[in-house]
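Novice: quick one: sequence and predicted model below, then my questions.
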Amino acid sequence: MKTEISLRDYLATRRSIPAFQMGEPGPDKATVEAMLTLASRVPDHGKLAPWRFIVYRGDDRARISAELARMAIAAKPDLSDEMIKVENARLTRTPVVVAVISTAAPHAKVPEWEQVLSAGAVCLNLVMAANAHGFSSNWLTEWYAFDEKAYPLLGIAPGEKVAGFIHIGTAQVPPTERPRPDLSEIVTWVGGQD
């Protein structure tokens, strides 16, 4: 039985699970669509929806991962056996991977930077939507997020950018806490603190 927690409690304890520490079960198509519906409810100046999703599921994840491995080996022929295994599993570490693609472009009224931020908000919303549906998630950008030679393989069009790959599955280990920044180091008060 799933326990409901408040949004405040969730945000106070939210943690990403490393992709390689997730496994089956993953969300089915209807659940992924429900997550994407929630993820798309973000601030979006001008209602441009300057982002889109690519969902990787099933056997195609292994095929794409193998191609990414070939690209990685071609770029670094001395890649260790351990790293070759990592490359061959890029999209198979979790049952579902969703690419959030930024389609930000110059606009007469909406700065491109705001469009990029909207895509980042989609990534975080998707992480939270996956968690709200009882799954674990991790927002990653790895080398192939920035290598345009990999874009055709991944279904990314020229001029688009990867805001993140959201890996979704079931945690195989409990989450652990990590150090967080001290507010005194990251907050500037203007006009007083009371």
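Specialist: That came through fine. Since the model is a prediction, treat every value here as computed from it, not as a measurement.
Novice: could you use CA atoms for every contact and neighbour count after this?
Specialist: Will do.
Novice: buried residues in stretch 124-132?
Specialist: Along stretch 124-132, the positions that meet the burial threshold by neighbour count (16 or more other Cα atoms under 10 Å) are 124-132.
Novice: which residue is nearest the middle of this structure?
Specialist: Central residue of the chain (Cα atoms, centre = their mean): Ile166, 2.6 Å from the mean position.
Novice: below is structure B, check it against A:
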Amino acid sequence: MRELRDYLATRRTTAASFLDSPSPEQATLDRMLSIATRVPDHGKLAPWRFIVIEGAAREAAGEIVARIAAASGTQRDLAEERGRFTRAPLVVAVVSTAAPHVKIPEWEQVLSAGAVCLNLVHAAHAFGYSAQWLSEWIAYDREVLRALGVADGENVAGFIHIGTPQFVPADRDRPALEAVVTRFEPG
């Protein structure tokens, strides 16, 4: 457990653009995805699913994003949009399928999908890879989402970019506990 504590105390994100090949082989990816699903899930609804974007599909997804960006009339760098899914050798979209339920609040379902994202990041590290959890504008654009296979009523909780880190990233400042911790005191 000491290794786990040390990892959690020092975990850092490697930017997707600094993740190279190799990416996990299928059996390892399956294990990582299985670990990712071990999250709080009130009602056992599994209110999430995965879309794996790898190989040539990364370029195809980038072309879709560039086409949609160009058609939107916004000032976006189309080369950057084409490369959105090629920054890392593997991208896993974690799709939140949260929906109204008679007993389970939708918000709890959304939080469960977020927990899946974080577990997938931890699983990548546990297998010797690194990962970055991103959303960016594409996670909120319905046309992009439909093109990627995300149904109406579903949302992307995150795009998890996975690969082999080129270097160990420097740590960044973390908030002082006194800035983020309060104690309830009954009045």
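Specialist: Received the coordinates, thanks. Computed from a predicted model, the values in this text were never measured in an experiment.
Novice: hmm, Ser137 and the residue nearest to the centre of the first structure touching each other?
Specialist: Yes. Distance between Ile166 of the first structure and Ser137: 6.5 Å, which falls inside the contact criterion (Cα atoms under 8 Å).
Novice: residue in the first structure matching Trp107 of the second structure?
Specialist: Matched across to the first structure, Trp107 of the second structure falls on Trp113, judged by TM-score structural alignment.
Novice: can you tell me the closest non-neighbouring residue to Trp107 of the second structure?
Specialist: Closest residue to Trp107 of the second structure in three dimensions, ignoring its sequence neighbours and counting by Cα to Cα, 6 or more residues apart in numbering: Ala98, at 7.8 Å.
Novice: do the same with Asp171 of the second structure
Specialist: The spatially closest residue to Asp171 of the second structure, leaving aside those adjacent along the chain, is Arg12, at 6.5 Å (Cα to Cα, 6+ apart).
Novice: give me the neighbour count for the one you found.
Specialist: Residues near Arg12 of the second structure, counting by other Cα atoms under 10 Å, number 17.
Novice: which one in the first structure is aligned with it?
Specialist: Alignment note: Arg12 of the second structure maps to Arg15 in the first structure; criterion TM-score structural alignment.
Novice: list the contacts for that match?
Specialist: By Cα atoms under 8 Å, 6 or more residues apart in numbering, the contact list for Arg15 of the first structure reads 175-177.
Novice: now intersect these with the strands, please.
Specialist: Secondary structure assignment by DSSP state E places none of the contacts of Arg15 of the first structure in strands.
Novice: neighbour-wise, which of those leads?
Specialist: When neighbours are taken as other Cα under 10 Å, the top entry among the contacts of Arg15 of the first structure is Pro175 (15 neighbours).
Novice: just the helices from the first structure, written as ranges.
Specialist: Under the criterion DSSP state H, helices of the first structure are mapped to 7-13, 29-39, 60-75, 81-88, 112-132, 143-146, 151-154, 183-186.
Novice: mean per-residue distance, the first one to the second structure?
Specialist: Which is helix 7-13 of the first structure. Here helix 7-13 of the first structure is compared with the second structure after superposition; its mean distance to the aligned residues, by mean Cα distance after the TM-score superposition for the first structure, is 0.5 Å.
Novice: could you do the last one as well?
Specialist: When the second structure is superposed, helix 183-186 of the first structure averages 0.4 Å from its matched positions, counting by mean Cα distance after the TM-score superposition for the first structure.
Novice: in the second structure, which residues correspond to that helix?
Specialist: Applying TM-score structural alignment, one finds that helix 183-186 of the first structure aligns to the residue range 177-180 of the second structure.
Novice: just tell me what Pro47 of the second structure corresponds to in the first structure.
Specialist: Counting by TM-score structural alignment, Pro47 of the second structure lines up with Pro50 in the first structure.
Novice: now Glu81 of the second structure
Specialist: Using TM-score structural alignment, the equivalent of Glu81 of the second structure in the first structure is Glu87.
Novice: neighbouring contacts of stretch 79-93 of the second structure?
Specialist: When contacts are taken as Cα under 8 Å, 6+ apart, the neighbours of stretch 79-93 of the second structure outside the stretch itself are 16-23, 50-55, 58-59, 61-66, 69, 156-163.
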